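Visitor: Pasting a predicted model and its sequence here:
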Amino acid sequence: MATEIKAPVFPESVADGTIATWHKQVGETVSRDEVICDIETDKVVLEVVAPADGSLVLIAKNEGDTVLSNEVIAQFEEGSAPAVSTQSSEVKESVEVASSKTEAGASAIVEREQVQHQAPSVRKVLTETGISAEEVQGTGRGGRITKEDVVNHQSKPTSAPVSPQVAPLSMAVGERIEKRVPMTRLRKRVAERLLSATQETAMLTTFNEVNMKPIMDMRQQYKDLFEKRHGARLGFMSFFVKAVTEALKRYPAVNASIDGDDIVYHGYYDIGVAVSSERGLVVPVLRDTDRLSYAEVEAGIRGYAEKARDGKLSIEEMSGGTFTITNGGTFGSLLSTPILNQPQTGILGMHKIQERPMAVNGEVVILPMMYLALSYDHRMIDGKEAVGFLVTVKELLEEPAKLILDL
């Protein structure tokens, strides 16, 4: 007896999702808890797993289709793979036709099925370029073909010239190639939120700079002992998270948010750390940072970075947050103006550490300096508070002993 497989129950903040990838097709054997499908929402990618050992007997929602919370997306049967007669009509038809055709005709049908089982965007690229799915070496999960695989295959030199009849139009000599790719749901959501922040807030940015030498010296001295003791590398982010947390205690307006005509002052410190992933920018949240040790902060950030890379972040891990830190210095940015992560009223931008000549006690000294940028909502935070907050962060970073000793 077939069992219905349904989409997960989405949180209230997520209206629907899109079938991103089917990792298993009708008739394929699957093990219990093995991932059979990915559903992409505007926040995370959710995995749907097999309820038991068995196989799919019907796929109700194809890749690219929109699904609602708890909607049926497939049917599953426990035990060994079902007979051909229980497969979906599409696959059944392909098998029947293949059995009645010659070997060449059967190969063409197999090729058509291989194309159909790819993501919509991949099918589109294959069609446009005239490349057969059998020619492309897939590097995706389960050997599936990605758009990058098609592009890389297209750019490979061939041993024999391609005849004009089958040469893709986009490869004509002198033609300027364009590639149109639909936005992912996450990318569209990020775009909406950033545009909303610029249009609906009175955003202003103030700048300062911090001498990173004291932290770099401390890190150099204790990083090996720290890692041996706590099993986590001592980076710069833990110092920034703890400095921001202390500054938020002194300037509670920066830790507040605006809800309609109300100001909500938060009595806790949940710091979001912006992480760049292949799917786009995500902001997982470190909870109660005033109670976390430096080692716990470092371990938390590392864990989130790994989850973001693998697309494993949950909606709960990215929900909430009272303040955000973003580090453009990872990519070499020297100075930028970060955009608010609504409904938060402040975001701190870190940047590249660069040696510069600085005047210290009347002498020119080369120091590793970092520009800091604080973007804030001027409706909620006055310039005096914003500057005071940023100066506090600067002072705590330049004298990390005060931060550690709670001075």
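Guide: Good, I have the coordinates.
Visitor: Going by C-alpha atoms from here, please, whenever you check contacts or count neighbours.
Guide: Will do.
Visitor: ranges for the helices of the stretch 101-250 of the chain?
Guide: Per DSSP state H, counting those that start in this stretch, the stretch 101-250 of the chain carries helices over the ranges 103-116, 120-129, 147-155, 185-200, 213-230, 237-250.
Visitor: Turn those into JSON lines, columns for mean neighbour count and distance to residue 172.
Guide: Shown next, in JSON lines, are those (neighbours: other C-alpha atoms under 10 Å; distance: least, C-alpha to C-alpha, whole Å):
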{"stretch": "helix 103-116", "mean neighbour count": "15", "distance to residue 172": "24"}
{"stretch": "helix 120-129", "mean neighbour count": "17", "distance to residue 172": "11"}
{"stretch": "helix 147-155", "mean neighbour count": "16", "distance to residue 172": "13"}
{"stretch": "helix 185-200", "mean neighbour count": "15", "distance to residue 172": "32"}
{"stretch": "helix 213-230", "mean neighbour count": "14", "distance to residue 172": "54"}
{"stretch": "helix 237-250", "mean neighbour count": "21", "distance to residue 172": "50"}
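Visitor: looking at those, which is closest to residue 376?
Guide: Proximity to residue 376 (C-alpha to C-alpha) singles out helix 185-200 among the helices of the stretch 101-250 of the chain, at 10.7 Å.
Visitor: For residue 270, which residues are in contact?
Guide: Residue 270 makes contacts with 285, 286, 287, 288, 289, 320, 321, 322, 323, as judged by C-alpha atoms under 8 Å, 6 or more residues apart in numbering.
Visitor: typo on my end, it should be residue 258
Guide: Residues near residue 258 by C-alpha under 8 Å, 6+ apart: 264, 343, 344, 345, 380.
Visitor: Would you mind giving the secondary structure of it?
Guide: strand (DSSP: H, G, I helix; E, B strand; the rest coil).
Visitor: Over to the one 10 residues further on?
Guide: Under three-state DSSP, the three-state class of residue 268 is coil.
Visitor: Could you pull out the buried residues of stretch 331-342?
Guide: Neighbour counts over stretch 331-342 (16 or more other C-alpha atoms under 10 Å) mark 334, 335, 336, 337, 338, 339, 340, 341, 342 as buried.
Visitor: circling back to that earlier point, just put the contacts of residue 258 in CSV and tack on secondary structure.
Guide: CSV is the format used below for the contacts of residue 258 (three-state DSSP):
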residue, secondary structure
264, strand
343, coil
344, strand
345, coil
380, coil
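Visitor: Structure two is appended below for comparative analysis:
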Amino acid sequence: MTTEIKVPVLPESVADATVATWHVQVGDSVKRDQVLVEIETDKVVLEVPATSDGVISEIREGEGATVLGEQVIAILEAGAAAAPSADKEDTPAKESAPEGQVQDILVPVLPESVADATIATWHVAEGDSVSRDQVLVDIETDKVVLEVPATSDGVMGKIIHAEGDTVLGQQKIAELIAGASATSAPTAAPAEEASSGDEVASPSVRRLMTEKGLSASDVKGTGKGGRITKEDVEAAVHKSASAETKSSPAAVTPANSALGERSQKRVPMTRLRKTIANRLLEAKNSTAMLTTFNEVNMKPIMDLRKQYKDVFEKTHDTRLGFMSFYVKAVTEALKRFPSVNASIDGDDIVYHNFFDISIAVSTPRGLVTPVLRDSDQLSMAGIEQGIRDLAIKGRDGKLTMDDMQGGNFTITNGGVFGSLLSTPIINLPQTAILGMHKIQDRPMAVDGKVEILPMMYLALSYDHRLIDGKESVGFLVTIKELLEDPTRLLLDV
């Protein structure tokens, strides 16, 4: 059966997207839920998984191609199998450590500002066969998630620290029996076909397991070689809920029986989520926060982008999105209103003579704000590339403490998720944050006539202790004027 692989539905504020990376080629066998391609928009990277097992028979759009929402980019022959390749017989085997050698699995070195970390998710269990570079465990700090890979092929030995345990840098958390196989290891389970970390579960399935509070050892994979599918995760959740209900018969009442199965699951809050919660609460309680609003006609930028996006991408090898215009406008406005680029330190006001912009990025584990540094020295292409790199690192859990620290002002774009209007919360110790929203056609009065224009609401939340109403309104009006006449951004007027 032929299945079309399509670009996901794009948010209304996103006009088009770019094919970033193909992870498969024509003729490759793929598994259900395996990530085939990454599609890049202005701010987020979307993963497109296979809907069934099969073989890729055609790729219509190569890397770098500009595509639209729901556009067909490839063809999958469901249920087919790839022809055996003679080349695979000539592939040299990986070097492995001496069989039976016990290797210690250690927590990575933590940044100086991080005292300890938490075991977030074990992706393997004792007795599992593992491959070199396969991710064994995720270690979570206050802001970043560190992946610990296997240093060689082998079998998992003793797991010393379980999920939820607090650990220190370079602390031993498990053992790996290098060079061994599952059938020869003392803790062996029945031998199964060895799988790499990506083959055990796709990134989307791994995220689903994290959301449900499950590890790979909690889920029985029914795919080839023990591969875990989304259905396997849902089955494990259902089984866990059923077990909890049976273990507490007093909780089941006749009313519950009439309504069907009703259950709930309690899981501990992750470190990152706790940090986000504490910082948001601190911002609300320790600042005199107000929000002012305005709106901007996006037609000039959309027309300019439509005219030059192809030549821009060809020249700079990166797509022209909306975020580079936003960052340019914010940087210019910060130059004109120094108090918005300042912070409060005790009884002092610290004015910054540099422009580091925090960009809110949505990741599988929560909202983070990595920093785009020296935005005043970056070209439009440099801004686009910098934001793209931060978004990819955020999605993959690769953001470092250096990526997260600092920042004088934050831009958050809820419009990519469909938000029409919001009041963003200040990212301490900054004194202001700008919220961008969904671009929506609205009837507007222009020179006494009604025109339908693509409009977007702007929201500036600011600390009234430092920024007066006049300054906040002037700052927001400056951004509006620059976005409605983007030529001024290029001429610096």
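Guide: Yes, it's here. Computed from a prediction, not measured in an experiment: that's the story for all the values here.
Visitor: Is it possible to mark the buried ones in the contacts of residue 258 of structure 1?
Guide: Among the contacts of residue 258 of structure 1, those scoring as buried are 343, 344, 345, 380 (criterion: 16+ other C-alpha under 10 Å).
Visitor: if we take those, which one ends up nearest to residue 368 of structure 1?
Guide: For those, the residue nearest residue 368 of structure 1 by C-alpha to C-alpha is residue 345; the value is 29.4 Å.
Visitor: so who does that closest one touch?
Guide: By C-alpha under 8 Å, 6+ apart, residue 345 of structure 1 lies in contact with 254, 255, 256, 257, 258, 323, 376, 377, 380, 381.
Visitor: Most neighbours out of those residues, which is it?
Guide: The most crowded member of these, judged by other C-alpha atoms under 10 Å, is residue 255 (29 neighbours).
Visitor: Aligned to that residue, what sits in structure 2?
Guide: Using TM-score structural alignment, the partner of residue 255 of structure 1 in structure 2 is residue 341.
Visitor: my guess is that match meets residue 333, correct?
Guide: No - contact criterion C-alpha atoms under 8 Å: residue 341 of structure 2 and residue 333 do not qualify, at 9.4 Å.
Visitor: Roughly how far does residue 47 of structure 1 sit from residue 231 of structure 1?
Guide: Residue 47 of structure 1 is 30 Å from residue 231 of structure 1, where distance means C-alpha to C-alpha, to the nearest Å.
Visitor: And for residue 180 of structure 1?
Guide: To residue 231 of structure 1, residue 180 of structure 1 is 45 Å away according to C-alpha to C-alpha.
Visitor: Comparing the two, which residue is more hemmed in?
Guide: The neighbour comparison of residue 180 of structure 1 against residue 231 (other C-alpha under 10 Å) goes to residue 231, with 13 against 8.
Visitor: Which position in structure 2 pairs with the more buried one?
Guide: Superposed on structure 2 with TM-score structural alignment, residue 231 of structure 1 falls opposite residue 317.
Visitor: measure that match to residue 143 of structure 2 for me?
Guide: Distance, residue 317 of structure 2 to residue 143 of structure 2, by C-alpha to C-alpha: 31 Å.
Visitor: wait, what's in contact with the most centrally placed residue in structure 1?
Guide: For structure 1, the residue whose C-alpha lies nearest the mean C-alpha position (C-alpha atoms, centre = their mean) is residue 277; its distance is 3.8 Å. Taking C-alpha under 8 Å, 6+ apart, we find residue 277 of structure 1 in contact with 308, 309.
Visitor: And the counterpart of it in structure 2, how far from residue 369 of structure 2?
Guide: In structure 2, the residue equivalent to residue 277 of structure 1 is residue 363, according to TM-score structural alignment. Separation of residue 363 of structure 2 from residue 369 of structure 2 (C-alpha to C-alpha) stands at 10 Å.
Visitor: again with residue 296 of structure 2
Guide: Remark: distance between residue 296 of structure 2 and residue 369 of structure 2 (C-alpha to C-alpha) = 24 Å.
Visitor: out of those two, which sits in the more crowded spot?
Guide: Comparing residue 296 of structure 2 with residue 369 by other C-alpha under 10 Å, the one with more neighbours is residue 369, at 24 against 19.
Visitor: from memory that one sits against residue 359, does it?
Guide: Yes - using C-alpha under 8 Å, residue 369 of structure 2 is in contact with residue 359, at 5.2 Å.
Visitor: which neighbours do the two share?
Guide: With contacts taken as C-alpha under 8 Å, 6+ apart, residue 369 of structure 2 and residue 359 have residue 410 as neighbours in common.
Visitor: So which residues of the stretch 51-200 of structure 2 form helices?
Guide: Under DSSP H, counting those that start in this stretch, the stretch 51-200 of structure 2 gives helices at 197-200.
Visitor: Going along the chain, name the strands of it.
Guide: Using DSSP state E, counting those that start in this stretch, the strands of the stretch 51-200 of structure 2 run over 54-59, 66-67, 72-78, 101-106, 117-122, 129-130, 135-140, 145-149, 154-159, 166-167, 172-178.
Visitor: now the ones you listed in TSV, with mean neighbour count and distance to residue 238 of structure 2?
Guide: Output for the strands of the stretch 51-200 of structure 2, formatted as TSV (neighbours: other C-alpha under 10 Å; distance: least, C-alpha to C-alpha, whole Å):
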stretch	mean neighbour count	distance to residue 238 of structure 2
strand 54-59	21	28
strand 66-67	20	38
strand 72-78	20	28
strand 101-106	18	33
strand 117-122	22	20
strand 129-130	30	27
strand 135-140	22	24
strand 145-149	20	28
strand 154-159	25	27
strand 166-167	17	29
strand 172-178	22	30
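Visitor: quick one, which of the ones you listed is nearest to residue 246 of structure 2?
Guide: The closest of these to residue 246 of structure 2 is strand 117-122. By C-alpha to C-alpha, the value is 26.6 Å.
Visitor: What's the average distance for the closest one when superposed on structure 1?
Guide: Superposing on structure 1 and averaging over aligned pairs (mean C-alpha distance after the TM-score superposition for structure 1), strand 117-122 of structure 2 comes out at 2.0 Å.
Visitor: whereabouts in structure 1 does that strand align?
Guide: Alignment of strand 117-122 of structure 2 against structure 1: residues 17-22, by TM-score structural alignment.
Visitor: Could you do stretch 158-166 of structure 2 as well?
Guide: Aligning stretch 158-166 of structure 2 against structure 1 (TM-score structural alignment) gives residues 58-66.
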